[in-house]
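Engineer: have a look at this prediction, sequence included:
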Amino acid sequence: MRLVVGVSGGSGIPYALSVLKALHELQVETHLVVSSGAKRVMSAEGGPQLPELNALATHVHDDRDLAASISSGSYRTDGMLIVPCSAGTLAKIAGGFADNLLSRAAHVTLKERRRLVLALREDPLPRPMLLNMVAVHDAGATVMTASPGFYHAPKDVEELLHFVTVRLLDQFHLDVPGFTRWKEKV
């Protein structure tokens, strides 16, 4: 399997790290694109940093490289996940504005009818953002929130991150080990 993983400027870089760790363990080929906004958020939040994300990716692409392999529909992938997906990136995708590699790769994913999953991490949701969510949904994307459940009685932040990672990767039919699903026997 080959997935594009985008990281945009919304708060929540630990979600991206959790997803990349799981994909690395599952031996999924990953093409990582990190926006300039995400790089600023990493620096400001002091959590996971770019070298940690890059180390888990199979391929790392510069967000300014509009000639990268993933900018073309002829380069086959099994889909794309943007985690976190900022309101600005959502708006670009909703409007078909492909001014960087992250938004271009999302555009290609939609035009080729591949799975595109956007993991939003912003609240509250103003009307323009809600309309953009409907627009990307109608274009074929799956919109999810980075909102963990609690029925599995998480003991720490890592388990909360893992819950969201599992739900996101479920969209690609990937089974992430170490998770008890609702009503499953342990």
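Structural biologist: Alright, I've got the coordinates.
Engineer: going by C-alpha atoms from here, please, whenever you check contacts or count neighbours.
Structural biologist: OK.
Engineer: now A119, what's its secondary structure?
Structural biologist: Following DSSP: H, G, I helix; E, B strand; the rest coil, we place A119 in the strand state.
Engineer: my guess is it meets C85, correct?
Structural biologist: Yes: A119 is within contact range of C85, at 5.4 Å (criterion: Cα atoms under 8 Å).
Engineer: pasting the second one now:
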Amino acid sequence: MDKKRIVVGISGASGMPIALEVLRQLRGHREMWETHLVYTRGAQLTLSQETGCTAKELEELADCVYDNENIGAAPASGSFRTEGMIIVPCSMKTVAGIASGYSDNLLLRAADVTLKERRRLVLVTRECPFGTIHLRNMYELSRMGAVILPPVLSFYNHPDSLECCIRHIAGKALDFFGLEGEGYARWEGMDEDR
């Protein structure tokens, strides 16, 4: 059985623990999924700042890693079949680049290809608060078929740690690809006896 491919993009916004968790959870499905990683220079700097992880440690979580400057890499072509792409975290600069079709690096080109091929594109958008330009760009991407998934906390699952929140958001992103995320608690309805 051929493995399903998924592209994981990481840009330089805050939220690196979520990116690591997405890759870690995908790694738990290696028998069925193959991860293709592309990350920006800003992502590498933010990764170090927020997690203390090195680029090498990040890359070890993926099956294939591409240089963001290599516009000719496999994910730059629609003939390279994937199930889609998650960009986690997704900076507003990256959102603007995707929305305008400004594909000057591999991460942006891979997202552009994902949209043009009508594949699933999940953007874990990170900014607070969102400005009008950010909202307009996300609206346009939503109209193009992208899923806009800001890392908003859920409290119905009674998280007892930051790690629970991170796992839940990672699981929510993976759910769009039919993967049951570790620590992702689905809403089961309200108990009427309360």
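Structural biologist: That came through fine. From a predicted model like this one, the values you see are computed outputs, not experimental measurements.
Engineer: quick one: the strands in the second structure?
Structural biologist: In the second structure, the strands defined using DSSP state E lie at 4-10, 33-39, 64-66, 84-90, 120-125, 147-148.
Engineer: can you lay out the ones you listed as TSV showing mean neighbour count and distance to F177 of the second structure?
Structural biologist: Converted to TSV, the strands of the second structure look like this (neighbours: other Cα atoms under 10 Å; distance: least, Cα to Cα, whole Å):
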stretch	mean neighbour count	distance to F177 of the second structure
strand 4-10	23	9
strand 33-39	23	11
strand 64-66	16	19
strand 84-90	28	8
strand 120-125	25	8
strand 147-148	18	11
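Engineer: what segments of the second structure are helices?
Structural biologist: Remark: helices assigned in the second structure by DSSP state H are 16-27, 41-51, 55-59, 92-100, 106-116, 132-143, 162-175.
Engineer: nearest to L149 of the second structure, of the ones you listed?
Structural biologist: helix 162-175 (7.4 Å; Cα to Cα).
Engineer: how about that closest one, aligned to which bit of the first structure?
Structural biologist: Under TM-score structural alignment, helix 162-175 of the second structure corresponds to residues 157-170 of the first structure.
Engineer: check the mean deviation of that stretch from the second structure.
Structural biologist: Its matched residues in the second structure lie on average 0.7 Å from stretch 157-170 of the first structure after superposition (mean Cα distance after the TM-score superposition for the first structure).
Engineer: go through that stretch and flag the buried ones.
Structural biologist: Across stretch 157-170 of the first structure, burial judged by 16 or more other Cα atoms under 10 Å covers 159-169.
Engineer: dump the residues you listed into TSV; add distance to N132 of the first structure as well.
Structural biologist: Putting these into TSV (distance: Cα to Cα, whole Å) gives the following:
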residue	distance to N132 of the first structure
E159	30
L160	27
L161	25
H162	27
F163	26
V164	22
T165	23
V166	25
R167	22
L168	20
L169	23
